[in-house]
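Novice: Sharing a model prediction with you, sequence too.
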Amino acid sequence: MTPLSLDSAELLAIEALSWLVRNDELLPVFLGATGASASDLRQSAKDPEFLASVLDFLLMDDAWIAEFCQSADYRFDFPMRARAALPGGTQVNWT
C-alpha cells in the first residue's frame, strides 16, 4: 500500500468531511464520537489531525467507506492510503 502525498491525503479527507456533513444520519454519530460541534467543522477542516479523525471514523465501517468511495468514484483502498499519509497514520509493528 503506497501512501499518498500529504496534500492529496488532506484533499481526500476534506472531500470525506464534505460527504459526511451532507449525510444526515451519519453526521450526528461523527459529532458525538469526536466531540466536535457543527460550527467546529469549518475551522477544523484545516487541521491535519482532525482530517485524520474523519478518515479514522469512516474506516470504522466498511459500508461507510464503500458509500463514500462510490459517491466520489474512488477505489475502496484510497481512504486508507490517505489515512497513512496523515498524522498518526503509520502502522505500528509491535514485534
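Specialist: Structure received.

Novice: Please make it C-alpha for all contacts and neighbour counts, starting now.
Specialist: OK.

Novice: show me where the chain has helices.
Specialist: 6-21, 27-34, 40-44, 48-58, 62-72, 78-85 (DSSP state H).

Novice: Next, format those as CSV and append distance to residue 91 and mean neighbour count.
Specialist: Formatted as CSV, the helices of the chain follow (distance: least, C-alpha to C-alpha, whole Å; neighbours: other C-alpha atoms under 10 Å):
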stretch, distance to residue 91, mean neighbour count
helix 6-21, 16, 19
helix 27-34, 22, 14
helix 40-44, 24, 12
helix 48-58, 13, 20
helix 62-72, 19, 15
helix 78-85, 8, 22
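
Novice: Next up, a structure to set beside the first:
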Amino acid sequence: MAISTEAAETLALQALTWLVANDELLPVFLGSTGASEADLRIRAEDAEFLASVLDFLMLDDDWVVAFCDACAVPYDLPQQARAMLPGGDEMHWT
C-alpha cells in the first residue's frame, strides 16, 4: 500500500531533522545539494526540496538504515515516500 503525499512529506521532514542533527553527514548534504543552512529552514515545506533530502539519504544503504533505526520506521519507507514526491514517478536508468 502506497503512503500518502502528506505522509511522504512528513517522513522527508523527519529525514531532514535527522540530517541536521548529524554533524558528519550534514556538511556532505549541504555540499552535494548546494543548499545553505538558511535553505534548510526556508525550503523545509517545499516538496521538491524534501524529495532531494530523500534522494540524498538513499545514496547510501547505511544512511537509510541509520535513519530508519533512529526513527523506528521500516527500511523501505524512504523509497515509498520518495515515489510520492515530485519526480518520484520518473524512471532512472543509472
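Specialist: All right, it came through fine. As the structure is a prediction and not an experimental result, all values here were calculated from the model.

Novice: Report the TM-score for the pair.
Specialist: Superposed pair, TM-score by TM-score structural alignment, normalised by the length of the second structure: 0.94. Supporting alignment: 93 aligned residues with a C-alpha RMSD of 1.4 Å.

Novice: out of the helices of the first structure, which comes closest to residue 93 of the first structure?
Specialist: helix 78-85 (14.0 Å; C-alpha to C-alpha).

Novice: Give me the residues contacting that closest one.
Specialist: 1-6, 8-10, 12-13, 52, 55-56, 59, 65, 89-91 (C-alpha atoms under 8 Å, 6 or more residues apart in numbering).

Novice: go again using 10 Å as the cut-off
Specialist: By C-alpha atoms under 10 Å, 6 or more residues apart in numbering, the surrounding residues in contact with helix 78-85 of the first structure are 1-13, 16, 48, 51-56, 58-59, 65, 68-69, 89-91.

Novice: One more: stretch 13-23 of the first structure?
Specialist: 7-12, 26-28, 30-31, 38, 41-42, 45-46, 48, 50-56, 58, 64-65, 67-69, 71-72, 79, 82-83, 86.

Novice: what's the residue closest to the geometric middle of the second structure?
Specialist: By C-alpha atoms, centre = their mean, the second structure has its centre lying nearest to residue 54, at 2.3 Å.

Novice: which residues touch that one?
Specialist: Counting by C-alpha under 10 Å, 6+ apart, residue 54 of the second structure has contacts 8-9, 11-13, 15-16, 64, 78-79, 81-83, 85.

Novice: burial of residue 22 of the first structure, as a residue count?
Specialist: A total of 11 residues lie near residue 22 of the first structure under the criterion other C-alpha atoms under 10 Å.

Novice: Apart from its neighbours in sequence, what residue is nearest residue 8 of the first structure?
Specialist: residue 82 (7.3 Å; C-alpha to C-alpha, 6 or more residues apart in numbering).
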